[in-house]
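K.L.:
From the sequence below, what's the structure:
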Amino acid sequence: MIRRYIANISTSIFQRAGAAVALLALTVGCSSTKPSNTAAASMPTESAVVAQPPTSVLAQNSKKTKKSFSVPSCQQNDSFTESINFAIQASNLVQSANSKEDWDEVAALWVQAVAWMQAVPPGNPRRAFAEKKVVEYMKNLVYSQQQAGAARSSSASTVSFSSDLLDEQLELYLSYVAAVGPPDVLIVGSSRALQGVDPKQLKQSLATNGSPGLKVFNFSVNGATAQVVDFQLRRLLKPEHLPQMIVWADGVRAFNSGRDDRTFNSIVDSEGSRLLATGVRPKLPSDRPNSTPQCFRFPQLCPDNIFRKAQTSVKKPVMGRQNANLITQFNLSRTGILPVANIASGGQNANPTTQFNSSGTGILPVAVAAKYLPLSTPARVAIRQVSTLADSIDSNGFMSMSAKYNPNTYYRERAYVSGRFDRDYEDFNLGGKQAKAFNSAVAFVKNRKIPLVFVNLPLTDDYLDPTRRSAEQQFRRRMQQLSQQKGFAFRDLSQRWPGRNDYFVDPSHLNRFGAIAVSRLLASDSSITWPRPKSRSTDG
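P.N.:
Reported below is the predicted structural model:
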């Protein structure tokens, strides 16, 4: 059912991507045009990092008045022309792009084109045109990122668990762990959890309610049952990749042992599962030890909105004084476009060199269904199929759905299926293999002292016909008993908003508004003891 709504993904992801590029690309601060200091000048020439600039004129003499600051010392730059030049480079390279590395380079060029075009000052007569070009270039950036994601690198693991979304979520989770460490709170479950609990909203609401700094990730998979979640926690993840706390969000369908568990059956018959049986766990490729850092040029914000070039290593040499400018360095490997910034500053001349080191997935959000192809001769490019399902998931594993369920129009396009004929409720049985898997998972996390909160997610009123309502009542009673016996928390939200169709994308799946509401409810639940952040690293 989840695939029916991929086309409804919110365009707000694309808007956030544009904001991220603009903020990350604009390097704030101006450096002096004086020669570099001795220590910096002694750095080896083969390094991509150019010497740090000395302290600015203003910093050297703080007693000077604001009038004495020399604005002309910040050389003006034609940001519009710079952007066009990068766009031309990207368009030329895309004609022959055929590998993941090629598309990463194309994306990096579009990032620079966006940054420079965004730097056209508001008072400039070309500003209105530039704003339109930013939107166009962002489409190109999104497309190149999607192609980079579709083109598997030769160094990437090709092991599959016969579930496209599990493969994608696993790669994203491992990359997340490599970037910021294991999450403090991990959300698991089926597509109902994937769309029904927003990790970023949960993090924000927890901070508002007195638990700031927690990292939250949604590792849910469509079609997941208790057997699938048990597999994820006990077999798939390494012990050091486990969270401090688990929120298992789902419902009765995932616990019916009478239904055919197609997702789990496919996983256990997969190549990845066979390798797990031999002790081989999935892992991301390591950083390439001999990879050469690539440097890119971005506009710098100078006094009175005057922009100046930053000296970098590009195909064409940058004219100007050799050591006069601040350097932005990016070490790119695999899918990194603009990874997490690591600002190093200090010492007497505290002018930072901004360095970005990437070993995993780029942090720029990827918009969905961007079909813009910046080519005059499309036949010359190797176009790959892009997983829209994976592209609809954000950096914290959440799938945001914006459509609102309207029963008056929903069933004009779809046949109504009652609970009596719903395969998810077929031969309804809360015992058997799913109960065994749930007990196994509960015992596993309890043994590792990982608190578990099970959330029975909301359903619409018209979904709960007599068959489904009866199953729901049995499930609630069973979970309440198990929570007392086995020591996990159970929160029943199944009938929290029976009439709030605007919180749902279909009769049994929440949309992003419902996910926000659920996340806020959980964060405000004073009976839940949330962990303290295990580290100071943040997931943004």
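K.L.:
rest of the way, CA atoms for contacts and neighbours
P.N.:
Noted.
K.L.:
ok, now how distant is the residue nearest the centre of the chain from residue 137?
P.N.:
The structure's the chain has its C-alpha centroid closest to residue 395; by C-alpha atoms, centre = their mean the separation is 1.0 Å. Distance, residue 395 to residue 137, by C-alpha to C-alpha, to the nearest Å: 22 Å.
K.L.:
repeat for residue 171
P.N.:
For residue 171 relative to residue 137 (C-alpha to C-alpha), the value is 27 Å.
K.L.:
Which SSE is immediately downstream of the host helix or strand of residue 445?
P.N.:
Residue 445 is located in helix 432-447, with elements delineated by DSSP states H and E. As assigned by DSSP H and E, the chain's next helix or strand after helix 432-447 is strand 452-456.
K.L.:
what packs against that next one?
P.N.:
Where contact means 3 or more C-alpha pairs under 8 Å, 6 or more residues apart in numbering; DSSP states H and E, strand 452-456 is packed against strand 245-250, strand 489-492.
K.L.:
Give me the buried positions along it.
P.N.:
452-456 (16 or more other C-alpha atoms under 10 Å).
K.L.:
count of residues packed around residue 527?
P.N.:
As a burial measure, residue 527 scores 8 neighbours (other C-alpha atoms under 10 Å).
K.L.:
who's more crowded, residue 171 and residue 137?
P.N.:
Neighbour count, other C-alpha under 10 Å: between residue 171 and residue 137, residue 137 has more, with 24 against 19.
K.L.:
Sequence B follows; please return its structure for comparison with A:
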Amino acid sequence: MKTVLPDRQKTIVQWVSQATGINTLGVKIRLQGNDLHILCEAIECPQRWQTLSDLLKALQQTDLEALKNSDGSEQPSIYQVFVYGRKKAVKRPEWCHRVYLNQLDRHLEQVNVALLLDAKRTQHTTGAIIVSNESLAKKGDPEAIARYLSETLSSLGIGVRVKVKNQDNNNNKNRLWILCKSSYSPDPSIIAEPVAQKLRHLKLAGYQDAVIVCHVQGEPKPDWMLRIDLTPTEVMLKDWARWGDVQAIASYLNEKLADKIKVTTSLNESTLHVFCTNVRSNGETAPRRGLCIKEVGACLNDIAPQGITAATIYGQVSTDAEPAWIDWLTLPASYHPALSIPTIELASNGDEPALVFLLERLLNSDLYWRLKTGGMRVLLLRKGDLMHVMCDAAVSPDRKQVTTQVVKLLRQLKMPGILGVRVYGRRAGNKEASWHYGVDFAARQRYVPEPAPEFAATSSYVRELLPPTDEPVLRQDLTSDEVQTFVKQAVQNWGISARKLLLATQLFKDKEDANSAPNGRAKSNASALVWATVGLLLTLQTDWVLNKFSQQPVPTLTTSQVPQTPNPNDVNASFTADTAPKENQAFNASAFTQTTGSEISRSPSGTATAILLAARTQSPTFNARQLDEQLALYRQRLQKNGGQPPDILIIGSSRALRGVDPVALSKALATQGYRNLDVFNFGINGATAQVVNFILRKVLEPSELPKLIIWADGARAFNSGREDTTFRSIAASPGYKQAIEKSIARGDTDTAQETKSKTKSNDQRKNSYQAANDWLNEKLGSLSGAYQNRNQLKAVLGAKLDALTGVDKNKASSNQINGKDAEEPVQSVDFDGFLPLSIRFDPSVYYQKHSKVSGSYDNDYKGFLLGGDQDLALQEILKFTQSQKISLVFANMPLTSEYLDPVRTQFEQLFQQYMIQTASERSHFVFRDLGLLFPQKNDFFSDPSHLNRYGAYEVSNKLAKDPMIPWINKK
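P.N.:
Just a heads-up that it's a prediction; the model follows:
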């Protein structure tokens, strides 16, 4: 079968053939990582040194990168070339030679000598001409480090590029960035420890750590990140020796005194025994007493080991059992009381640095392995009566081994005030933990949530290392200046057209024409009087006609058109005929249907019941249909449960309404041991922090609230820079006024003060002109017959208009979702308030019907401001829930990668920092970030920023398994 080579390979093959004179059929190449492999074969094996000479001369005159990228695709840089020679039909090459492209002159010198002298002797005598990549890399040159690492990674098909970034303008805090490019995503555990060993072996000065970023070719974002600790060996040893670790003290002394003395150590109570032998005499003679006392004493005084008060120094001959001499030293712990306390006692009293050392020493039992790879690092965070322990390493720590050791140590220490421990494990460089484990040492109160610890990410954002990508725009041929010019011209045209239309009615006259004509002012006044008289007569006549028209009976629906009204006391029985969604099974990420056959038993549609209950209630409307209906459903749930509120309340905007499934959450919690929990979804389209604050504090009574609220939403709900149309509409409603009055009646002093302040402000704004205007409207309204019968008139005109246009109001209103006409079949909320959408987001189809708007033009992020009214609402919610002993959990809901462009990503990061800061200040508030839970799984979304029922199922399961959420355990 004939193999067709890519154009790039054809070009390199032809170049090699021209350089060496070998037929193209005898040349084969392969680009692997940063290595180029060239195989030369012929009937007789090509001569090694002549072939290399030809290739080296050609390499000096050729831009190999241009040949490699001739097809326009970006490939990793070539650092070294492997050249092989063999006979045809022979599997193994007869010779192989490595060429470093940064040392072509030295290679050519070696080859020229080899052509004159015997090859074997030349190899031995001229081998030192070529400087190894390791020697060059130890000097800290980024390109040399990249070549050094490529020796290991290129065999895995991984290309390497290295960059150095200075941290805070400090020469001792450089960070090494390593970008690995490949055609696949390598397992981090395969390359983590080998690369860590190679980097630490270099003993680079001035580098605090290295960050490896794995990037699959063609993907817009990096696949994973890995952090490697480059803290020098000497610093690591001294840090542990400081806490009195005997092995670390011995290793540190040997590191410092390597060319003079070799030591071994042991510890007896608070005395350190140091045995010294002479390095220069290979232990045949004892080292000099004065030298040992001076050098060892200086090191031990510099270390000042914790809990070690004295040292005994022995001068020893390796062949003798008895020491040649003995001397004694007093250490800083003998005269500094703070240093005399043993490390384990400090940790038992709550000293966190001492506890960090004990945990790290416990988890890094092999000291030399820690020095080679960086080992496992421990981060601590104490929150209340819990100790949170984060363990990270180049390879994610083993859960069973780590948790067993950590829990056992903390039990033994019996730290005061610590009643439990939460252990986490992650790969170094990640922010989120890959696993977590928790245990309580004693009974704890659970009505107050356990704040989630936020351990800082160990590496900065990686965009600076990746090639820049242009932000997509709506139209490449339309600039913002052109848009502004177009809008300005359109407004001017509209103004001219309106002016002409008004002049055509002859009710208006051009000002310039009127003033320029003789006696223009007199004529204008006369015309105004005539037209005013005509207008008054026309108004009286219109009022008389409309009054007569309003006396007509309002058309009513026939009996067959009136829907059957079910008994509100038996809601479930009333709607047994409603068809529930057919896809009522549990879903997974692959087939979306569990093979176990487990199903979610979903209640039928509750929308019709909500509409009926909202219509029959005596409460005034909130000018928000969905709020009226959700409140009616919720009150019906309370009545059904004898006034007992649900155990868990989901609240928020449409992201909550579609994103958290109460049934799935309840079932998932049952598997975690929290059985028979009642969950209700009170999601409202467009709800902001102000809306949620109003519902929790004003609409619902304190007795109607559960002990756990999950607020599911995102950054848009806290943007005070955009206009809050939802809350503004609610605030203008009669329902809002009644809710405020009820809140004041039940003794809400905050509400009373707010209302008094607003009333005073409104009174100041109202002037005499407005009072006169109100009086005039009242008097004229009493004289008008049509005004007195305005409700009947509105009903008659509406019925006539519907009859003429053929529009069914009930049908039209049911086709509204989020204020937009639905393009898919309408689905209704169930009796738990949840909206289960089965639509699956497909970008290729979705953007044919909807415009793709970037974050720069998204109104949800307009004037992005995390403060103002929304922040005040959040603070009021936090204060209220704390006073009522209600656990509050905020879940930042998932978004797609299609939605998270660079602008939105920046705003989302600001929002995450804002919520983390808020959670750290409030012990009863938990923030869980699910924004990047599954950004690439479009099948879990109904549109770029809203989940469907499949995604809601996954989120509900994720929340149920979250150990940081204080779930209620029913007795």
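K.L.:
picking that back up, map the residue nearest to the centre of structure 1 across to structure 2 for me.
P.N.:
In structure 2, residue 395 of structure 1 lines up with residue 831, judged by TM-score structural alignment.
K.L.:
closest to residue 389 of structure 1 out of the helices and strands packed on strand 452-456 of structure 1?
P.N.:
In terms of C-alpha to C-alpha, the element of those nearest to residue 389 of structure 1 is strand 245-250, at 19.8 Å.
K.L.:
so that closest one aligns onto which residues of structure 2?
P.N.:
So strand 245-250 of structure 1 sits over residues 708-713 in structure 2, by TM-score structural alignment.
K.L.:
Mean deviation, the matching stretch versus structure 1?
P.N.:
Mean deviation of stretch 708-713 of structure 2 relative to structure 1 after superposition (mean C-alpha distance after the TM-score superposition for structure 1): 0.5 Å.
K.L.:
what's the offset of that stretch from the middle of its chain?
P.N.:
A distance of 18 Å separates the centroid of the chain from that of stretch 708-713 of structure 2, by C-alpha atoms, centre = their mean, to the nearest Å.
K.L.:
So residue 663 of structure 2 versus residue 492 of structure 2, what's the distance?
P.N.:
From residue 663 of structure 2 to residue 492 of structure 2 the distance is 56 Å (C-alpha to C-alpha).
K.L.:
neighbour-wise, which of those two wins?
P.N.:
Counted by other C-alpha under 10 Å, residue 663 of structure 2 and residue 492 do not tie: residue 663 has more neighbours, with 21 against 11.
K.L.:
Give me the secondary structure label for residue 28 of structure 2.
P.N.:
strand (DSSP: H, G, I helix; E, B strand; the rest coil).
K.L.:
List the contacts of it.
P.N.:
13, 38-40 (C-alpha atoms under 8 Å, 6 or more residues apart in numbering).
K.L.:
just checking, which of these belong to helices?
P.N.:
residue 13 (DSSP state H).
K.L.:
and which of the contacts of residue 28 of structure 2 is nearest residue 357 of structure 2?
P.N.:
Among those, and counting by C-alpha to C-alpha, the member closest to residue 357 of structure 2 is residue 38, at 51.5 Å.
K.L.:
Hmm, the closest one is touching residue 86, no?
P.N.:
No. Assessed by C-alpha atoms under 8 Å, residue 38 of structure 2 is found out of contact with residue 86, at 11.3 Å.
K.L.:
Comparing those two, which shows the higher neighbour count?
P.N.:
The residue with more neighbours, out of residue 38 of structure 2 and residue 86, is residue 86; 23 against 20, by other C-alpha under 10 Å.
K.L.:
pretty sure the more buried one contacts residue 48?
P.N.:
No. Counting by C-alpha under 8 Å, residue 86 of structure 2 stays clear of residue 48, with 9.7 Å between them.
K.L.:
Find residues that contact each of those two.
P.N.:
residue 95.
K.L.:
What lines up with residue 429 of structure 1 in structure 2?
P.N.:
Aligned partner of residue 429 of structure 1 by TM-score structural alignment: residue 865.
K.L.:
Now do its match: how many residues are near it, please.
P.N.:
Neighbours of residue 865 of structure 2 (other C-alpha under 10 Å): 20.
K.L.:
same thing with residue 270 of structure 1?
P.N.:
The burial count for residue 270 of structure 1: 16, using other C-alpha under 10 Å.
K.L.:
Once you drop chain neighbours, what's closest to it?
P.N.:
Spatial nearest neighbour of residue 270 of structure 1, chain neighbours left out: residue 161 (5.0 Å); criterion: C-alpha to C-alpha, 6 or more residues apart in numbering.
K.L.:
re the thing from before, spit out the contact partners of the match of residue 395 of structure 1.
P.N.:
Contacts of residue 831 of structure 2 by C-alpha under 8 Å, 6+ apart are 603-607, 633.
K.L.:
how does it look with 10 Å?
P.N.:
Counting by C-alpha atoms under 10 Å, 6 or more residues apart in numbering, residue 831 of structure 2 touches 571-572, 602-607, 609-610, 630, 633-634, 636-637, 680-681.
K.L.:
What of residue 906 of structure 2?
P.N.:
855, 900.
K.L.:
The residue mapped onto it from structure 1 sits in which helix or strand?
P.N.:
Alignment note (TM-score structural alignment): residue 906 of structure 2 maps to residue 470 of structure 1. Taking DSSP H and E as the criterion, residue 470 of structure 1 maps to helix 466-486.
K.L.:
relative orientation of that helix and helix 432-447 in degrees?
P.N.:
30 degrees (axes from the mean of the first three to the mean of the last three C-alpha atoms, to 10 degrees).
K.L.:
Could I get the buried residue list for helix 466-486 of structure 1?
P.N.:
Those would be 467-468, 471-472, 475-476, 479, 482-483, for helix 466-486 of structure 1 by 16+ other C-alpha under 10 Å.
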